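*Asks:* model the structure of this input:
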Amino acid sequence: MSTVLRAQGLTKRFGGFVAVDDVNLSIREGSIHALIGPNGAGKTTCFNLLTKFLQPTTGQILFRDRDITRLEPAEVARLGIIRSFQISAVFGSLTAGENLLMALQRPTALPNCFWRSSSVLLSLEDRAREVARTVNLHGYFDRPAGELSYGRKRALEIATTIALEPQVMLLDEPMAGMGLEDVAVVADVIREAARDKTVVMVEHNLKVVKDLCERVTVLQRGQVLVEGGYDEISENAQVRSAYMGSEQ
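*Replies:* The predicted model follows:
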C-alpha cells in the first residue's frame, strides 16, 4: 500500500518542554493505524500537528507527497484530512439527520448561498440517510442528538466526519468514556468507514486496537518507541514496561 500521510522529524517544543521529539510516521493508504502510549506520551499533540492545529517547531508533514507543513487547519481539511476531538461535538437541539445535513452541505456550494431557503437542504436528505445507515443510526435519524446515548453521539460525530468526504480520518480517543455496548457500536462504525478511507486513531482500549488496527505506533515521552502489528508490539519488552506497566 502507498503512504498517504507522512511525518518526518516532527518536533514540537513548548518553551523548554519537548512534547513531540523527532517523530517519523508513515500512514498507509486504506489502513487503520493506531497511536498508543501512556498519558503524556504526545499522542494528541501529534494529532494536533498532523491536522495543523499546532505548527511544528521542526520537521515536515507530507500528504500524498505534498508538503503541508505550513498550511492552516482549514486548508488541510479541504484537502481531505478531517479529525474528531476527545469531546463529542454535535448540535444537541438538532436531530441526528439535521446534524448530518449540516455536514453534507460543506462540500457543496450551499454554505455560500445564505439567501436561499433551508429547504434546499432536503436535496441532501437521501445522502444523509445513507450515511446514517452506514453508522447504524438510521433508526435515530429524526431523534434530537441530545437524546442519544454517549456511544451513539460519538457515532454521529464520526458520521458527520464521513459526510465531509475525507480521505484520511483522525479520531482522537473515539472510545473514551464508553460502556462495552457503545464501544462495539463505534468499533463497527470505524471498521465500516475504513472500507474506503484511511483511519488514524488515538486509543487507550487495547482490545479495540487489537481488533481494528493493522498498524500500531507506540509513543513514549514524545518519541516513537516501536511500530508494528499489534502482536509484535504487545510482545515488546519496552512496550510492556512503558505502556502496560510490567515486563512480565
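*Asks:* all contacts plus neighbour counts: C-alpha atoms, from now on.
*Replies:* Fine.
*Asks:* show me what contacts Gly59?
*Replies:* Ala7, Gln8, Gly9, Leu10, Thr11, Asp22, Thr69 (C-alpha atoms under 8 Å, 6 or more residues apart in numbering).
*Asks:* tell me the first helix or strand C-terminal of the host helix or strand of it.
*Replies:* Here Gly59 sits within strand 58-63, counting by DSSP states H and E. Following strand 58-63 in sequence order, the next helix or strand is strand 66-67 (DSSP H and E).
*Asks:* also this sequence, please, to line up against the first:
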Amino acid sequence: MKKCNTCNTRLLENARFCHHCGAKVVAAFTASSAPKYHLYFQNIAKLPHLIEKYFLEAFKERITEQHQEKMYDKYFERLQQSEFKKRLELRWKQLAEEAYIIHAKQNNVAENIDILLSKNFNNLLDHFIILECKDLNEFYLPEKILTYQELRQGDFDIQKMILDFLDLENEKETYYTDFIIMPTKKLKNASQAFLFPHKDEKIIVIADQTIFGSCKEGFAMTEKGIYWKAHFEDA
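*Replies:* As a prediction, this is how the structure comes out:
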C-alpha cells in the first residue's frame, strides 16, 4: 500500500499528491528496487543527452497516462517549438552536474539519482503543461498551483492551496468560502442534501451547482474529504 512520505496517509497507487496533507508524493525506494535511471559517468559529456532521453520518456508517459494519448504528437510538437526547450537544454547540463556530485559522494547513488531526476522531471512537466499547453489541455490548470511545488506540510495554508487548485474565480458555478455571508437557506439545503460533515470538521468550500441557486445539488470540500450530489443522483 502506497503511503504519504509526510503524514503516512494511505494513498492510491498513482497519487502524485497526498489528499490529506497536500504533500507531493515521492516514490519509495528499497534496496531491492531496480534503478529507474541508469547514468554512465565514464563519459560525462554525454550525460545531458542521456538525461534528455529519460525526460522525453517521462514526457510521453505523462501525456499518454494523464492527458489524451491521441494528443501526444501535438504536445511533443509544442515542446520542440517552444522557448521552454531552450531552457531545458540548460537544465540537462545542470542536472548532469548534480548527478555527478551524487556519484562522487558514493552514498545511495542509484536512489538519490532516481529522486533527483524524478522530482525535476515532474516539476518541469508541470510547468510545461500548465504554462505552455493551455490550449491543448482538456481541462483548465491554474498557474497558481505551481507555487506549491517543493513545499512540505506546514509550509503553506492547506485551505489556500485547495482554493488555488479550484481557481474559483474562473468557474461559472457559485462558490462560498465565507459561510457567514452565505444565505442561510442555501446552507440548510446543502446540509440536508449532501453535506454531512463530522463534528468539528472544517468546511473549506461549498459549491452550488443548481440552475436556480437552491444549493440542493453541488459539492463541498472539507479538511477531511469531499461531499457531493449531482443531478438526479443520491448524495
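*Asks:* care to give me the TM-score?
*Replies:* The TM-score (TM-score structural alignment, normalised by the length of structure 2) is 0.28; 115 aligned residues with a C-alpha RMSD of 6.1 Å.
*Asks:* before we move on, the earlier item: nearest to Val218 of structure 1, of the contacts of Gly59 of structure 1?
*Replies:* Distance to Val218 of structure 1 across the contacts of Gly59 of structure 1 (C-alpha to C-alpha) is lowest for Asp22, with 13.8 Å.
*Asks:* my guess is that closest one contacts Cys46, does it?
*Replies:* No. Taking C-alpha atoms under 8 Å as the definition, Asp22 of structure 1 is not a contact partner of Cys46, at 10.9 Å.
*Asks:* those two: which has the busier surroundings?
*Replies:* Neighbours per residue (other C-alpha atoms under 10 Å) separate Asp22 of structure 1 from Cys46, with Cys46 holding more: 26 against 17.
*Asks:* wait, isn't that one in contact with Val20?
*Replies:* Yes. Cys46 of structure 1 is within contact range of Val20, at 6.7 Å (criterion: C-alpha under 8 Å).
*Asks:* okay, buried residues for the strand holding Gly59 of structure 1 please.
*Replies:* Buried residues in strand 58-63 of structure 1, counted by 16 or more other C-alpha atoms under 10 Å: Gly59, Gln60, Ile61, Leu62, Phe63.
*Asks:* need these in CSV (columns: distance to Ile158 of structure 1).
*Replies:* CSV is the format used below for these (distance: C-alpha to C-alpha, whole Å):
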residue, distance to Ile158 of structure 1
Gly59, 29
Gln60, 28
Ile61, 24
Leu62, 24
Phe63, 21
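*Asks:* and of those residues, the nearest to Ile32 of structure 1?
*Replies:* Looking across the buried residues of strand 58-63 of structure 1 and measuring by C-alpha to C-alpha, the closest to Ile32 of structure 1 is Phe63, at 16.4 Å.
*Asks:* enumerate every residue touching the closest one.
*Replies:* Here Phe63 of structure 1 is in contact with Val4, Leu5, Arg6 (C-alpha under 8 Å, 6+ apart).
*Asks:* if we can go back for a sec, just the closest of the contacts of Gly59 of structure 1 to Ala103 of structure 1, please.
*Replies:* For the contacts of Gly59 of structure 1, the nearest to Ala103 of structure 1 is Thr69 (26.1 Å; C-alpha to C-alpha).
*Asks:* how many other residues sit next to Tyr122 of structure 2?
*Replies:* Let me fix one detail, which is that residue 122 of structure 2 is Asn and not Tyr. Asn122 of structure 2 - counted by other C-alpha under 10 Å - has 17 other residues nearby.
*Asks:* got it, and Ala187 of structure 1?
*Replies:* Neighbours of Ala187 of structure 1 under the rule other C-alpha under 10 Å: 19.
*Asks:* enumerate every residue touching it.
*Replies:* Contacts of Ala187 of structure 1 by C-alpha under 8 Å, 6+ apart are Val208, Leu212.
*Asks:* which parts of the helix or strand it falls within are buried?
*Replies:* Secondary structure assignment for Ala187 of structure 1, by DSSP H and E: helix 180-193. Buried residues in helix 180-193 of structure 1, defined by neighbour count with 16+ other C-alpha under 10 Å: Asp182, Val183, Val185, Val186, Ala187, Asp188, Val189, Ile190, Arg191, Ala193.
*Asks:* after it comes which helix or strand?
*Replies:* strand 198-202.
*Asks:* which is the next helix or strand following that next one?
*Replies:* Going down the chain from strand 198-202 of structure 1, the next helix or strand is helix 206-212, by DSSP H and E.
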